[in-house]
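1. Please find the sequence and the predicted model below.
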Amino acid sequence: MNARTTRVLQCSAVLVAAGLVLTACGSSDDSSSSEKSPSFSGRGPITFAAAKDSSGVVQKVIDSWNEEHPKEKVTFIQLPADVNQQRQQMIQNAETKSDAYTVLWLDAVWTSEFAAHQWIDQLPAAQFPLDEMLKPVVETAKYRDNLYAVPHHSDGGVLYYRSDLLKKAGVSAAPTTWAQMQAACAKVAKLPEAEDMDCYAGQFQKYEGLTVNFSEAVNSAGGVITDANGKPNVDTPEAKKGLDFLVDSFKDGTIPKEAITYQEEEGRQAFQSGKLVFLRNWPYVYAQAEKSEVAGKFAVAPLPGLNGAGSSTLGGHNVALSSFAKNKATALDFMKFFTSQDSASTFLKDASMAPPYDSLYGDQAMVKQYPYLAALKESILNAVPRPQVVQYGDATSAIQQEAYAALNGDKSSAQALKDLQSELQKLATK
């Protein structure tokens, strides 16, 4: 047994003892903290694997790189829009040690999982301006205190709402609680132009978006999925209040039945076409909604909660380098280009993607274009991350399974949370 294998087994034992949470662990000689980044050699064409881009900005930025680097062109491989399918394709690529994907656009919560399996390379932290970025965002790019990815954009869930209709219905401010949101919908529903509108939607299909929406509901009602020590603690009265809000909203029509099939894009399209008064979604929606029939008729506010402002789930994407890729010198340079402040400014300006750079939230030109930036920054700084767990795929699948069963009426909220607690505890002992 070599030293590396010994360290991995030692780390695994600590992870199991700690429950679900991924901890920073190393050997007594502190060898983990002294691990060196791999050498980055080879130049030539590379690929960039990411979700399908509805904004067109990803290809725009890649085209800019390609114009300046004709011998080191980047090919954009667009993966399915479904987050679970994206993750699965990336894992399949890694498990076969394929070099088809060079740079990966990872959901922020995947960084630890991909690093732990040695599917991505450790990166030279000193070569990236991490000190200029929001700290919670940078932390999503680390594993065992080492950098394995670079923040591209962050994300905080926000509430889009039809400000024109609220004003006409006599509602003077965005709701800060779920009850206020439902009361506002009741007033708007009396307007002739709102006859066929539904109140609220988020992302409720059985995929990663459901994990996010379930987590936000639980956290916004004072509950948690895992406690401060990383142990499952979801079978609680507080968590039940959060899940009950979603379940009861489907029952009473606050959330339309068809929203059980919604991912981000379906919700965006419903809001833009005038079918919803309120929508929970990510910042990227803003730029596209401004080009739709609701342009100038909507605004953005923090998520509401049970008794006050709700808690967003910390989202975002990081870029990472496949351990099996070729032309890694080119890849590293492209990652610096793609995550630079100039690129972040472009993604914010053209696609309303939340930048990792602190200074852009105070840029007056950007604030004028996106007035909600200050609220978004606050949302990100106070967001609750999804559990960074050893077996994240299994954990998120369990969350989706039980939450979906409750929303569909196949289980009560109490039973779903009890079963979820049991499943998460089983994962903690594997």
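-> Sure, I can see it.

2. alpha carbons only for contacts and neighbour counts from here, please
-> Will do.

3. All the strands of the stretch 1-150 of the chain, in order from the start?
-> 46-51, 74-79, 103-107, 142-143, 146-147, 150-156 (DSSP state E, counting those that start in this stretch).

4. Show residues contacting the longest one.
-> Outside of strand 150-156, the residues within contact range by Cα atoms under 8 Å, 6 or more residues apart in numbering are 128, 137-138, 140-141, 282-283, 312-320, 335, 338-339, 344, 353-356, 376, 379-380, 383.

5. and the residue nearest in space to the middle of the chain, what helix or strand is that in?
-> The centroid of the chain falls nearest to residue 315 when counting by Cα atoms, centre = their mean (2.6 Å). According to DSSP states H and E, residue 315 maps onto strand 314-321.

6. Put this next to the previous one:
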Amino acid sequence: MKRFRFILLVAAFGLLALIAHAAEKNPPPVNLVFYTPAEDASGAIRALINRFNAENQKIQVEHRTLSWSSDDCRNFYVSAFSARDNSFDVFSADIIWVSEFASAGWIEPLDSFFSVEERKFFLPGPIEGCTYQNQIWAVPWFTDSGVLFYRSDLLDQPPRTWAELVAVAQEKIAAGEVEYGYVFPGNQYEGLVCHGLELIWSNGGRILDGERVAINTPQATSALKILVKMLDLGLAPADVLWYQEEDARLFYQDGRALFLRNWPYAWALMNKEGSRIRGKFKMAPLPKGPQGTVGSGCLGGWNLMINRQSRYKEAAWQFIKYLTSFEAQKFHAMVGGRLPTRISVYQDEEVQNVNPYYPELLPHFLASKPRPVSPYYPALSEIMQVNFHRALSGLISAEEAIANIEREMKKLYPN
């Protein structure tokens, strides 16, 4: 009996050893959680994640989405990081969050993963935006710049100035060719700040001059009046005060307006089957103001970061490498309409066939300006959001809005 028990014990240990060996040879996959804002209708992100999961046995990714609003996304991340949340690993982040998240110690520095040589394959502007205190904290996923969409079936050329845009819009509305002249994201959120800055820059204004607040100028006031005028004249629908990007895109796609301010991603979506303006619109740089010399888009874009609390940083990096590879960015450019950050994607013939505006507008994208680079940027943005929106709503004048912004900003920059 003892011998029999001994044999059973040896067999049990042998079986456990075999199981352990098999587990060592075929460990369970690492399960990553990846957060992004709500995905657009193209489904490009989901398709790329599905492809990654199908091709990888060692890493599997669960995709979770947040709000379309960048403000809502930031609030979610800040709350999670403050609680040292390790329930997610990789996330996409607005270009304006790098310095804030890095200085707070919330994200993993990527210098050991993302070599200087590899960074040379990316556009220099987005790489600069991912760099803080001489360290790289994110990988540029896609870049962005505000642009003007215009109905090419109704116009031969886009307007070069905001005054020309207003005049043409009034003419086409009077002729009954369109219902509205201009639609834009006018909700009280980050998108309104981007467009407000574009108007100010296009009119020769600025926000900060080093550490000095420089917004309260005739250029900034008259720039804000351009948007106020759009609403006062009925050129823009009153509902734009609640519109974000997708609201504005869907309104324009329905064929009801002559001009749209949005990001280039809208090109592919508005050219899909079922769109009432498919093949009837083009994209152009934003117009210039009466006191400006050139229109300027606001530099946008989203980067990929690793949560410092993640337990799977190496796997997270492998996933980021995949999403920012040439093939993945090419797919995203052709299907999702996103502007790639790898220079070589712009030179790809298939990509240009789908996005024919790439060669023409690339200089405009490269010349776009970033929002104020400041550790106080969230506060600066909130100040502008509130006052821009109150001016558009008719609650205060443009002069009052700009003066309020100056006063509140000087609490952060007293010089």
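-> Cool, got the structure. Since this is a predicted model, take the numbers as computed values, not measurements.

7. What strand or helix carries residue 399 of the first structure?
-> Assigned by DSSP H and E, residue 399 of the first structure belongs to helix 392-407.

8. Just tell me the aligned range of that helix in the second structure.
-> Using TM-score structural alignment, helix 392-407 of the first structure lines up with residues 377-392 of the second structure.

9. The matching stretch vs the first structure, average offset?
-> Here stretch 377-392 of the second structure, set against the first structure after superposition, deviates by a mean of 1.0 Å using mean Cα distance after the TM-score superposition for the first structure.

10. To which residue of the second structure is residue 120 of the first structure aligned?
-> Using TM-score structural alignment, residue 120 of the first structure lines up with residue 107 in the second structure.

11. so who does its match touch?
-> 101, 137, 305-309.

12. and if you look at residue 235 of the second structure?
-> Contacts of residue 235 of the second structure by Cα under 8 Å, 6+ apart are 166, 169-170, 180-182.

13. Out of the residues you listed, the closest to residue 80 of the second structure would be?
-> residue 182 (38.4 Å; Cα to Cα).

14. for that closest one, helix, strand, or coil?
-> Under DSSP: H, G, I helix; E, B strand; the rest coil, the three-state class of residue 182 of the second structure is strand.

15. The aligned partner of it in the first structure: neighbour count?
-> Under the alignment (TM-score structural alignment), residue 182 of the second structure pairs with residue 200 of the first structure. Counted with other Cα atoms under 10 Å, the neighbours of residue 200 of the first structure add up to 26.

16. Look up the closest residue to residue 200 of the first structure, ignoring the ones flanking it.
-> residue 278 (4.7 Å; Cα to Cα, 6 or more residues apart in numbering).

17. Next up, identify which helix or strand that neighbour is on.
-> With DSSP H and E as the test, residue 278 of the first structure turns up in strand 276-281.

18. how far apart are that strand and its match in the second structure?
-> Superposed on the second structure, strand 276-281 of the first structure shows a mean distance of 0.5 Å to its aligned residues (mean Cα distance after the TM-score superposition for the first structure).

19. Provide the aligned range in the second structure for the next helix or strand along the chain from that strand.
-> Next helix or strand after strand 276-281 of the first structure toward the C-terminus (DSSP H and E): helix 284-289. The aligned range for helix 284-289 of the first structure in the second structure is 265-270, by TM-score structural alignment.

20. same check, this time on stretch 234-243 of the first structure
-> Counting by TM-score structural alignment, stretch 234-243 of the first structure sits on residues 215-224 of the second structure.

21. How about the matching stretch, which residues are buried there?
-> 215-217, 219-224 (16 or more other Cα atoms under 10 Å).

22. and the angle for the strand holding residue 315 of the first structure with strand 46-51?
-> Relative orientation of strand 314-321 of the first structure and strand 46-51, computed by axes from the mean of the first three to the mean of the last three Cα atoms, to 10 degrees: 160 degrees.

23. after superposition, how close is whichever helix or strand comes after strand 314-321 of the first structure to the second structure?
-> Toward the C-terminus, strand 314-321 of the first structure is succeeded by helix 328-338 as the next helix or strand (DSSP H and E). Aligned to the second structure and superposed, helix 328-338 of the first structure gives a mean residue distance of 0.7 Å (mean Cα distance after the TM-score superposition for the first structure).

24. Could you point out the helix or strand that follows helix 328-338 of the first structure?
-> helix 341-351.

25. just checking, what packs against that next one?
-> Here helix 341-351 of the first structure touches helix 57-68, helix 284-289, helix 364-369, going by 3 or more Cα pairs under 8 Å, 6 or more residues apart in numbering; DSSP states H and E.

26. what's the burial count for the aligned partner of residue 319 of the first structure in the second structure?
-> Matched by TM-score structural alignment, residue 319 of the first structure corresponds to residue 304 in the second structure. Neighbours of residue 304 of the second structure under the rule other Cα under 10 Å: 28.

27. cool, and residue 394 of the first structure?
-> 14.

28. Can you give me the distance of it to residue 243 of the first structure?
-> For residue 394 of the first structure, the distance to residue 243 of the first structure equals 20 Å [Cα to Cα, to the nearest Å].

29. Most widely separated two among the contacts of residue 107 of the second structure?
-> Farthest apart among the contacts of residue 107 of the second structure by Cα to Cα are 137 and 309. That separation is 14.4 Å.
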